[in-house]
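J.: Dropping the sequence and predicted coords here.
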Amino acid sequence: MSAGLLLQYVVIGLAVLASVWIVLRKLARKTTNRWMAAASIHLSQPGRGALVRAFGRRLQPKEATGDCSDGCSTCGACGPKPPAAARPGEPMPLEFRPRR
């Protein structure tokens, strides 16, 4: 195997890993936050180098701020909003409800 081919495999592997991480962050947010918190605690322990501790602090997931703009959905108040009333002459948007 030539060095160019090995470099190509490494670049493609890094691109695949980055895309998998992005998909996990979007679809499994709580799980990845838990993983990042565990890694942050492990890296931020006293006795580690300053760069490692700084990286551990950077990995720490952001906490919910408690206002409705952060999208944490812990209180349930950020759910879907009901459709606004249509102006006269405009059709109302369709609402699909599950069968009972």
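T.: Alright, I've got the coordinates.
J.: switch to C-alpha atoms for all contacts and neighbour counts from now on
T.: OK.
J.: residues in contact with residue 14?
T.: Residues near residue 14 by Cα atoms under 8 Å, 6 or more residues apart in numbering: none.
J.: another one to put next to it:
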Amino acid sequence: MSANLLIQYAVIALLVAASLWQALRKLAPKTASRVQAGAAAPLLRPQRGAFAQRVGRWIQPKGATGDCGDGCGTCGTCGPSDAPAEQTVTFHPPRK
């Protein structure tokens, strides 16, 4: 196997892994958050080095505060409340 082919397979594997992670975060956000917290927990221990703790804080999922400012979007109530639920589409004849 040549080095170019190995690099190509590595890039494809990274892209597939990133796509799977995004799909997991979109379809199962609680599971993805638990996986992130589980990966970050060993890195956040006090006996770990500064770099490992920095990576652990970066990996650690953001905590939802329960207000509309955290951007979780799970309740569907965030956003403008005065917006109509339905909008009517009006077609106009072309101008001559």
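T.: On my side now, so go ahead. Remember, it's a predicted structure, so these values are computed and weren't measured experimentally.
J.: And residue 38 of the first structure, how far from residue 78 of the first structure?
T.: Between residue 38 of the first structure and residue 78 of the first structure the computed distance is 28 Å (Cα to Cα, to the nearest Å).
J.: helices or strands next to the helix or strand containing residue 39 of the second structure in the packing?
T.: Using DSSP states H and E, residue 39 of the second structure falls within helix 29-40. Helix 29-40 of the second structure sits against helix 3-27, helix 50-59, with contacts defined as 3 or more Cα pairs under 8 Å, 6 or more residues apart in numbering; DSSP states H and E.
J.: In it, which residues are buried?
T.: Neighbour-count burial for helix 29-40 of the second structure, with 16 or more other Cα atoms under 10 Å as criterion, is recorded at 32-33, 36-37, 40.
J.: OK, contacts around the spatially most central residue of the first structure?
T.: Taking Cα atoms, centre = their mean, the centroid of the first structure lies closest to residue 25, which sits 3.5 Å from it. Listed by Cα under 8 Å, 6+ apart, the contact set of residue 25 of the first structure reads residue 32.
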